[in-house]
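Visitor: got a predicted structure here, sequence first:
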Amino acid sequence: MLIKMINIRTATPADLPQVLELMRDLAAFEDYLDTFAVDLGELDSRAFGPGAQCRIFVAERAETLAGYAVVLEIPFTYDLRPTVILKELYVRATDRSEGTGTRLLESVTTWALSKGAGRLHWDVLTGNQHAERFYQRHGGQRVRKWIAYQMDEAKLIELQARSQQPEALADR
């Protein structure tokens, strides 16, 4: 098997058009492309602006991005150590099974440890058995202690509105 040379590095603003293309590929795969709202300006602001909210790692082959990883940092939790969230790890289909995902994950773990992180969390799309096997091969374990919950925007607004009602204020 011919191994293509790959360079894993922190993204720069110049990478963002290709990162955005890969993000759209992931959104199509995970079936949320119709609600995908990320654009170049927002991605630049959130990754490189003042108070940046994420860090992006890229896998580059011959000046083309083959994949990326987006991580978020929760500064501390119960043990006063950071938790790193692997929000997205995506490798273009034509570049899979060549070690690209492994190299991205290794870079994320190196960065997480440099921050003093006590753990790395991520989600896997239900039914994505390839991703589950990938993470299990690298020591990832399914978390059975917790069940994920979320509120969409409509429920957030509904709860906020209820909290503003006089009877809700009296119960505080």
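Guide: That came through fine. The model shown is predicted, which means the values in this text are computed figures rather than measured ones.
Visitor: contacts, neighbours, all on C-alpha from now
Guide: Will do.
Visitor: what residues sit buried inside the longest strand that the chain contains?
Guide: Longest strand in the chain by number of residues (criterion: DSSP state E): strand 64-74. Neighbour-count burial for strand 64-74 flags 65-73 (criterion: 16 or more other C-alpha atoms under 10 Å).
Visitor: sec struct for residue 144, please.
Guide: Assigned with DSSP: H, G, I helix; E, B strand; the rest coil, residue 144 falls in the coil class.
Visitor: can you report how many residues lie near it?
Guide: 6 (other C-alpha atoms under 10 Å).
Visitor: use this one as the comparison:
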Amino acid sequence: MRPATVADVPLILGFIKKLAEYEKLSDDVVATEDILRESLFGSKPYAEVILAYAAKNSTDNEKIPAGMALYFHNFSTFMGRPGLYLEDLFVDPEFRGRGIGKKLLIQLATIAKERQCARFEWVCLDWNKTSREFYEALGAKPLSEWIIHRVDGKSLDYLAAM
């Protein structure tokens, strides 16, 4: 594993598109390499990415991109400390079941501890039972009492113009 660099933007976008396809949300992807370059590596980076590499098979020494975790900081007013928020975790299907997702989550938990974050959290689609079971096996607790609210697109324009 390693932190992504600006040279990795095409790879990151490729993983985002594969994740969107898996989540049946391909039509929602409007990110471009230019947008990601500015948002992740511009003068004010908004998020960070860790890339995971693995050998294609047990006899191959060459490591190829296998997955990524894209994350950023949020803040808990009750705790008075930052949190780490995982926006996307993706492992290429050919590498699933090899512990890569778990290693990415462990790395993010380590970063959260190093940065004195009060918590590490993310959301998971309700239909994704496999991922939910995976997260819960690692100690994550689903928070069913919280409902996500979102304002985007024309609704965001409307609210901002009030």
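Guide: Arrived safely. For clarity, every value in this text was computed on a predicted model and none was experimentally measured.
Visitor: tell me how the two chains score on TM-score.
Guide: The TM-score (TM-score structural alignment, normalised by the length of structure 2) is 0.89; 155 aligned residues with a C-alpha RMSD of 1.4 Å.
Visitor: if we can go back for a sec, run through who's touching the longest strand of structure 1.
Guide: For strand 64-74 of structure 1, the surrounding residues in contact (C-alpha atoms under 8 Å, 6 or more residues apart in numbering) are 18-19, 22, 53-60, 82-92, 95, 100-101, 104-105, 108.
Visitor: over to stretch 98-117 of structure 1?
Guide: Contacts of stretch 98-117 of structure 1 (C-alpha under 8 Å, 6+ apart): 3-4, 6, 8-9, 57-59, 66-69, 71, 81-84, 86, 89-91, 120.
Visitor: so which bit of structure 2 is the longest strand of structure 1 matched to?
Guide: Under TM-score structural alignment, strand 64-74 of structure 1 corresponds to residues 64-74 of structure 2.
Visitor: Three-state assignment for the spatially most central residue of structure 1, please.
Guide: The residue lying closest to the centre of structure 1 (C-alpha atoms, centre = their mean) is residue 87, at 1.5 Å. Classification of residue 87 of structure 1 using three-state DSSP returns strand.
Visitor: any idea how far it lies from residue 167 of structure 1?
Guide: 39 Å (C-alpha to C-alpha, to the nearest Å).
Visitor: buried ones only from the contacts of strand 64-74 of structure 1, please, as a PyMOL command.
Guide: In PyMOL, a selection of the buried entries from the contacts of strand 64-74 of structure 1 looks like this (16+ other C-alpha under 10 Å):
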select buried, resi 18+19+22+54+55+56+57+58+59+60+82+83+84+85+86+88+89+90+91+95+100+101+104+105+108
